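**Student:** pasting the structure only:
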């Protein structure tokens, strides 16, 4: 039957060339807001199950990058935020002290992630300054979406963010690798009394970055650098980073962008990132401009976004927005009343990438759209993802002749309308060619145990380890850190200092 099908349909050849320039891939991730502010209220067992779905690379998504939202906190009496969108700030008033008991639910999820004992990259980001630093007196935005941080409060905002970062390090054992002061700053839709925190920041991002960088330095937060600017449009990101001077760029180690809009600027973003020698993240995405349809439709659409973002923007990490959400935005559908979750079609689509393409992988060249090839040193696997969004089957011949040796078969997995990352019969490899049928409307993952060319082996041996664990564990739920004479875990419980 396979021979018959292949003989009557045209074949597309995919050439995978590991000898061309490659780049390191740090992994997959997501933001914790707003879902963690809700799920963190659940029982520890129930939210621990959610964290397993997010972090386990065998049965879950295997995500290893998490973005913690430093809430600004809105003015008392304001009641316009969406459910769980009212992230508390740590300094509710200008004259008052910091409240380190704030935001307990999001911190419950942080603690649960830490307790799993897996290497994690942490980023802290802000959607808005505290309300009392804003022009409008509202953490949702300003009239007409105008810039909302008071011009005389740049230093205060930097001090607030870095004080939170320092407290997490010194008291809760979490070192944020990057700190992002902006979120879609040029979008123009952060308006007063909106339903979520947001802050326009079109003007003087350059100045804010320099003030924030100096604040990090002055507090000895040398392990934390700045990421910027999480624009909603890739085109805006290209324009915006061009306005940063050399000093601002020296504080900025990473360029973040959301791939919702401006997709025609992917290649330009990659070029700018290379010119400025910055690590590139696609730090938030989702079906904002999706034309509509069902769960399978949005899964196919998002798979195309992932492949194009990674191949065309040449990003080092790919992050989702709200993995837990209803409708088509989430990969996991939560029931907040019953404290239960159900993975949906998007979950299995994402897992078709993230379970197999692991941190430290190298993106290698594959010369066809809708395909991606990745060498994973930690497993010795070549991972191929082939997307077929069409309504008819497509035949592919994958040329593996540039590898030193290949096995007799490849392992195959498929997500389709009626399949959720289901393992398929092994596919034969003949004459160093893998011949496959990508069924109509399907996402296909092929895993091949190959012997890498010498160029990959040399690069692997000489590559610095960018996947550092950003915490150390002693007991489940307890964070070990060598700071101060007393400590508390992320749930606020006193713990002893353990020194090594």
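**Tutor:** Yes, it's here. The model shown is predicted, which means the values in this text are computed figures rather than measured ones.
**Student:** for the rest of this, base every contact and every neighbour count on C-alpha atoms.
**Tutor:** Noted.
**Student:** for residue 264, what are its contacts?
**Tutor:** Residue 264 sits next to residue 235 when contact means Cα atoms under 8 Å, 6 or more residues apart in numbering.
**Student:** go on, the one 10 residues further on?
**Tutor:** Under the criterion of Cα under 8 Å, 6+ apart, residue 274 has no neighbours.
**Student:** for it, which three-state class applies?
**Tutor:** helix (DSSP: H, G, I helix; E, B strand; the rest coil).
**Student:** name the nearest residue to residue 168, ignoring sequence neighbours.
**Tutor:** Nearest residue to residue 168, sequence neighbours excluded (Cα to Cα, 6 or more residues apart in numbering): residue 174, at 5.3 Å.
**Student:** hmm, residue 387 is touching residue 304, no?
**Tutor:** Yes: using Cα atoms under 8 Å, residue 387 makes contact with residue 304 at a distance of 7.3 Å.
**Student:** which parts of the chain are helices?
**Tutor:** Under the criterion DSSP state H, the chain contains helices at 2-8, 35-39, 44-55, 104-115, 154-172, 205-218, 234-241, 246-251, 266-276, 295-312, 345-354, 454-462.
**Student:** and the comparison structure, right after this:
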């Protein structure tokens, strides 16, 4: 978006907000350096000397802070206004009633993935200041404040080649040749360490295997339909343990591992990249008899997350597996699900399948825009897809949300099978810049303002004569209330956030996402947020 258009848009928006509150440049934040993209929302450009920042403001008593990003070019536009006594003006005064005394799941965090490709792209940025700006944009207090990272154990499609950490010799059941690779030492580990150094809170690491060594599989190949040979069940469990040991030697500890990335891919032969299929009985036996004991005996604090596949596979990789081996529910700590095909799979499926297993938490471990087959610079549609899924998932008790690659090149790779996708940050190495996509800001409207330990609270929309407004609300450890709202309509709307006898009256621009924060002034003796 042209910088003059952006300034005009921001100025008009600030003028309108004089009726509601005041806008300003707080904490010396650097605004977006916009670049116009035809028929798109636009992107923010970072170079060696400049990159936009966002700092969360302290909420003053009796006031609220609102942060808006819009299709028209706003990016975390800040506005503050007074809390008022609630007034229902008409039956069409759209109101979201908040009840901070009714609490649901506790949040683990938000983040993205350090793949070989992301590490390669980041490592190839020539200017050290620009490299740090990319890391800070995600993990620092002036960025999105990410606190989770997922990384492949060995190779994935977002690598330059197909490989594992023990390809040779064949039939090496004792894993005597297990070792980290050039990609670990030069791409993933340096980027992970930079992320951890920039973060102000602990970064939860999640490890996932795409495929074991080909000699462990019935197919003898890293790709295509293939299952783990039963004689290698113990070796495959030890493969995960050895990975954890090697990364710990490099000062990286893991919060969780998953039970294999997208196992359905190795059953139906859909993708061309690394995968492993399972039978129902085989998966249950491996988790209960091998993976569980191996990991818990090594470090009982490491979480084991089941499925790591699409939501629509829950009946296969959970319900059916549990029927064969009920003990799986005791071994697993949580369920990992992916973002893809969520628009055709109702979120109520998670409630239906997991209702008898309240001790298992639910987390989203991968998301990307795939329909464009690569990068779609400035796409607002991408932001809306992310925001819809985030709000929906969080309202159905997900405790965290991890995006896919932290950065990619302008093609949406590198990817050894050319399975290109979009990314929140796109690096143009030749130009010496990187671009922040709208989906970058979609993630930030949640990760920046919903810290670990926050609890989702009850929120109910009332008095609405227009389309329902997608929203989710939280009580933070600082005893503030955070509400994220998505306006998919083209027209502006005035929304009342009611809590107790008070309200925050918020102007929500058409085609925008807004995060609102204010102090919790509803008395609750059971509040554990202090």
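**Tutor:** Arrived safely, thanks for sending. These figures come from a predicted structure and were not determined experimentally.
**Student:** hmm, back to that, quickly note the distance from the alignment partner in structure 2 of the residue nearest to residue 168 of structure 1 to residue 181 of structure 2.
**Tutor:** Correspondence of residue 174 of structure 1 to structure 2, assessed by TM-score structural alignment: residue 252. Going from residue 252 of structure 2 to residue 181 of structure 2 by Cα to Cα, to the nearest Å gives 16 Å.
**Student:** same check, this time on residue 373 of structure 2
**Tutor:** On the measure of Cα to Cα, residue 373 of structure 2 and residue 181 of structure 2 end up 29 Å apart.
**Student:** cool, and residue 379 of structure 2?
**Tutor:** In terms of Cα to Cα, residue 379 of structure 2 sits 36 Å off from residue 181 of structure 2.
**Student:** excluding covalently adjacent residues, which one is nearest to residue 401 of structure 1?
**Tutor:** Closest to residue 401 of structure 1 by Cα to Cα, 6+ apart is residue 432, at 5.3 Å.
**Student:** and for residue 365 of structure 2?
**Tutor:** residue 402 (4.7 Å).
**Student:** from what I see, the one you found and residue 148 are in contact.
**Tutor:** Yes: with contact defined as Cα under 8 Å, residue 402 of structure 2 reaches residue 148; the gap is 7.0 Å.
**Student:** quick check: neighbours shared by these two?
**Tutor:** 110-112.
**Student:** residue 454 of structure 2: which of the residues you listed is nearest?
**Tutor:** Proximity to residue 454 of structure 2 was ranked across these by Cα to Cα; first place goes to residue 110, at 12.0 Å.
**Student:** return the residue of structure 1 aligned against the closest one.
**Tutor:** So residue 110 of structure 2 corresponds to residue 28, using TM-score structural alignment.
**Student:** does that match really touch residue 67, like I thought?
**Tutor:** No: if you go by Cα under 8 Å, residue 28 of structure 1 and residue 67 don't touch, sitting 11.2 Å apart.
**Student:** of those two, which one has the most company?
**Tutor:** A count of neighbours by other Cα atoms under 10 Å puts residue 28 above the other of residue 28 of structure 1 and residue 67, at 28 against 25.
**Student:** got a list of what that one touches?
**Tutor:** 62-65, 317-319, 354, 359.
**Student:** for residue 108 of structure 1, see how far away it is.
**Tutor:** 21 Å.
**Student:** ditto for residue 141 of structure 1
**Tutor:** Residue 141 of structure 1 is 28 Å from residue 108 of structure 1, by Cα to Cα.
**Student:** higher neighbour count, these two?
**Tutor:** Set residue 141 of structure 1 next to residue 108 and count neighbours by other Cα under 10 Å: residue 141 wins out with 32 against 25.
**Student:** residues touching that one, list them.
**Tutor:** 128, 147-148, 190-194, 197-200.
**Student:** again, only using 7 Å
**Tutor:** Applying Cα atoms under 7 Å, 6 or more residues apart in numbering, we find residue 141 of structure 1 in contact with 148, 190-192, 198-200.
**Student:** and what of residue 479 of structure 1?
**Tutor:** Going by Cα under 7 Å, 6+ apart, the list of residues near residue 479 of structure 1 reads 172-173, 472-473, 489.
**Student:** again with residue 238 of structure 1
**Tutor:** Taking Cα under 7 Å, 6+ apart as the test, what residue 238 of structure 1 contacts is residue 269.
**Student:** make it 8 Å
**Tutor:** With Cα under 8 Å, 6+ apart, residue 238 of structure 1 has these contacts: 265, 268-269, 272.
**Student:** now do residue 392 of structure 1
**Tutor:** 439-441.
**Student:** equivalent analysis for residue 85 of structure 2, please.
**Tutor:** 501-503.
**Student:** can you redo these as JSON lines with neighbour count?
**Tutor:** What follows is the contacts of residue 85 of structure 2, written out as JSON lines (neighbours: other Cα atoms under 10 Å):
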{"residue": "501", "neighbour count": "11"}
{"residue": "502", "neighbour count": "17"}
{"residue": "503", "neighbour count": "22"}
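**Student:** and which of these is nearest residue 66 of structure 2?
**Tutor:** For these, with residue 66 of structure 2 as the reference and Cα to Cα as the criterion, the closest is residue 503, at 13.6 Å.
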